[in-house]
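Participant: Pasting a predicted model and its sequence here:
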Amino acid sequence: MKKTLISIAVLGAMSSAAFAQSNVTIYGIVDAGIVAERGGKSGSVNKVTSGVANASRLGFKGTEDLGGGLQALFVLEGGIKADTGESDVSGSIANRQSFVGLRSKEAGTLTLGRQYTPFYNALSQVGDPFAAGLAGTAKNLFPVAGANTRNSNAAVYVTPTYNGVSAEFFYGFGEKSANSTQRQVGASLNYSNGPLNARLAYNNRNNDDQPVLGGPVAEKDTGRNTLLAVNYDFQVAKAFFMYSDNKGLNSAALANVNNPYGTTVAPVASTKSADALIGVTVPVGGAGKFIASYINKNDKTNLNQDANQWALGYTYDLSKRTTTYVAYAKIKNKNGAGYTVGNNSEAGTGDKAFNIGVRHSF
């Protein structure tokens, strides 16, 4: 009996030591809200949905000290639907992020796997006062649908920060025999110092198609996006500005491709456009925050399918981990444009939407 207890104690100590050394963390977000959408061909849509402010997720991340200032790191993160308990992508367990890499204080960080693009990081972390969530998300009009948000088979390098300046480089392998086919390249130059945060990001997406590996390649135009994102904290309020220039095929893919307003001629994704945002967040009483933004999309093609969106929101922190929220946004489409008011996880069905819900992180 004593030997058994001693063995269990030794194994437990070894397990604890290994766990501490690898520094593995289980984390996640559970976000659910009531969403009311209006103005689309589906009529009035009322539902309980997941991921309104931030996509619900379950993740594992960890680091291991390799000595000499070098660390190994990994992230495995899958999306879930808090309203049903299902995976948000059928058959996938780590569809949001899945990467492994090395980090050095002197040399920077290199990671390999499924990862966010520098373009999306600039939008969600710096330029959008709604942080890419709620009804006011900039994703409703700014071009981050599909591969512009994240991509598989990617190598990402982030430099160390020098006097507030850093850079990020992204290369997504198309994994076709024609090396440039489906390739995606991105980069950002970042500056953060005191109240000022700014990023200049670029994204280049190759749209060539090779249906059969080793077969002929159908050459298509590339999609090119340049984004400037800035925010400045005045303490009494934080101001936001963002501008995106988009050119080429899939440079501004539609978030909702199902002709949401039932027009005779379905909306067409622009191949030449510009987006501009101004916004603000204002702290209220310590735990609360008021959010507002205005976005204008300028379609520079002959269709001239412009749109604009205004949005209001309010969040209240019940604790460090639990936040309640409410938001409303409205889009005005012009000349047959088909943009919809969605949220962090959904594209939306109409030109206006209201959200109320709660988010808990762990």
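Facilitator: Received, thanks. The structure displayed is predicted, hence computed values, not measured ones.
Participant: Only C-alpha atoms from now on, for both contacts and neighbour counts.
Facilitator: Will do.
Participant: How far does the helix or strand that residue 157 is a member of sit from its chain's centre?
Facilitator: Taking DSSP states H and E as the criterion, residue 157 maps to strand 150-158. Strand 150-158 has its average C-alpha position 14 Å from the chain's average C-alpha position, going by C-alpha atoms, centre = their mean, to the nearest Å.
Participant: next, the one to line up against it:
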Amino acid sequence: MNKKLIALAVAAAAIAPTAFAAGNEVVLYGQVNVGVEISARPGAEPDQTKISNLSSRIGFKGQEDLGDGLSAFFKIESAVAPDDASRSGFGTREAWVGLKGDWGSVAAGRGKSPYTQATEEFDPFYLDDSLGLTNHGSNDNYRINNAIRFDGAYGPVTYSYANSFGENKGAPAGTRSTNDFSMQAKYAAENFSLVGAYGVFKPKAGKAVKRLLLGGTFTMGDLSLSLAGQHRNDGNDKFTDPLLLVGYSMGDLSLQAGAIFWDKDTMANTKTQGTAGLFYNLSKRTVVTGEYTNSYAGVKGHNTFTLGLNHSF
């Protein structure tokens, strides 16, 4: 009897996902990215060699046709740490549910802000948590919670807007909720693109932090050149962060090099970071990467080299 029940359960499990996926287009996807990281640190800090997780993730996404050009969709993406399972977590990266049609899409949940996505246009090193050109300089919440966002397109222009509402759970009476909104737009032509983004973060106490990003990318054959500038105002100080990025592709090999100059308006806090990367495609889904970063803030810099293997599925 038990054997028959088990056989029926196995058969049902084999059939059900097929029927479910056919009606709702559920997709499993992800990346497993691991590298050997060698860091040479200034002063008394010890040098370090370690195995690093390079933003590995696993996710589910899908949609359902509701008719009349309207679809429901969802996305749940979780962090996976092959080097240390304690840093993995379900739904820690993205979690959205929404509706979409010819007019665009609207969704509620958690994930990257439009401002974050705009900075990634100028940062091919975002595959690595620590070596990104712009991830240290934006004063932006990398991912936003309790958010509603809208995405749309008009001809060659794509745009998005998101607002994150602070729930303010357990806060004393009279404490204001945090609020984080940002928007971005991109114009894409054959050989160049322009990107602009703006965001405001209002904390529970203190002044609002405002951010503005403008930049563009020009391509000529296998060569690409990107220039961007980021301006931040936290209510007390103003900072400007210019960025330069150059890329070149040769078949399966691509090279990237760039530099960002943080806090250029306040010389006491100026910091420069340069990054160079090599990416070699073993296949459409497997890439060998090598990255070198040097950061300098008026003293001997922090040097980091990473050799990684990245596999997408």
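Facilitator: Yep, that arrived. None of these values were measured; they are calculated from a predicted model.
Participant: rewinding a little: for the strand holding residue 157 of structure 1, which helices and strands make contact with it?
Facilitator: strand 108-116, strand 165-172 (3 or more C-alpha pairs under 8 Å, 6 or more residues apart in numbering; DSSP states H and E).
Participant: tell me, the helix or strand that the first one is followed by lands on which residues of structure 2?
Facilitator: I take that to be strand 108-116 of structure 1. For strand 108-116 of structure 1, the following helix or strand on the C-terminal side (DSSP H and E) is helix 118-122. Aligning helix 118-122 of structure 1 against structure 2 (TM-score structural alignment) gives residues 114-118.
Participant: average offset between that stretch and structure 1?
Facilitator: Here stretch 114-118 of structure 2, set against structure 1 after superposition, deviates by a mean of 0.7 Å using mean C-alpha distance after the TM-score superposition for structure 1.
Participant: Report the buried residues of that stretch.
Facilitator: The neighbour-count check on stretch 114-118 of structure 2 (16 or more other C-alpha atoms under 10 Å) flags 114, 115, 116, 117, 118 as buried.
Participant: Next: stretch 7-20 of structure 1.
Facilitator: Buried, per 16+ other C-alpha under 10 Å, within stretch 7-20 of structure 1: nothing.
Participant: now it, how far from the chain's geometric center?
Facilitator: 38 Å.
Participant: Give me the mean deviation of that stretch from structure 2.
Facilitator: Once the two are superposed, stretch 7-20 of structure 1 sits an average of 5.7 Å from its aligned residues in structure 2 (mean C-alpha distance after the TM-score superposition for structure 1).
Participant: now the helices for the stretch 151-300 of structure 2?
Facilitator: For the stretch 151-300 of structure 2, no helices are identified by DSSP state H, counting those that start in this stretch.
Participant: Now do the strands for it: every range, in order, please.
Facilitator: In the stretch 151-300 of structure 2, the strands defined using DSSP state E, counting those that start in this stretch lie at 157-165, 179-188, 192-202, 209-220, 223-233, 238-250, 253-262, 271-281, 286-296.
Participant: Let me know the angle separating the first one from strand 179-188.
Facilitator: Between strand 157-165 of structure 2 and strand 179-188, the angle formed by their directions is 170 degrees, by axes from the mean of the first three to the mean of the last three C-alpha atoms, to 10 degrees.
Participant: whereabouts in structure 1 does strand 157-165 of structure 2 align?
Facilitator: Going by TM-score structural alignment: strand 157-165 of structure 2 matches residues 165-173.
Participant: now swap in the third one and tell me
Facilitator: Strand 192-202 of structure 2 lines up with residues 196-206 of structure 1 when matched by TM-score structural alignment.
Participant: Which strand or helix spans residue 31 of structure 2?
Facilitator: Here residue 31 of structure 2, judged by DSSP H and E, is contained in strand 27-40.
Participant: Where in structure 1 does whatever helix or strand comes next after that strand align, residue-wise?
Facilitator: Heading C-terminal from strand 27-40 of structure 2, the first helix or strand you meet, by DSSP H and E, is strand 48-53. Per TM-score structural alignment, the counterpart of strand 48-53 of structure 2 in structure 1 is residues 45-50.
Participant: Quick check: the matching stretch compared with structure 2, mean distance?
Facilitator: With mean C-alpha distance after the TM-score superposition for structure 1, stretch 45-50 of structure 1 averages 0.7 Å from its match.
Participant: Pull the residues that contact that stretch.
Facilitator: Under the contact criterion C-alpha atoms under 8 Å, 6 or more residues apart in numbering, stretch 45-50 of structure 1 has outside partners 30-38, 56, 81-83, 345, 349.
Participant: ok, now stretch 248-256 of structure 2?
Facilitator: Stretch 248-256 of structure 2 has contacts (C-alpha under 8 Å, 6+ apart) with 124, 222-224, 245-247, 276-282.
Participant: same thing but 6 Å
Facilitator: Stretch 248-256 of structure 2 is touched from outside by 222, 223, 246, 247, 276, 277, 278, 279, 280, 281, with contacts defined as C-alpha atoms under 6 Å, 6 or more residues apart in numbering.
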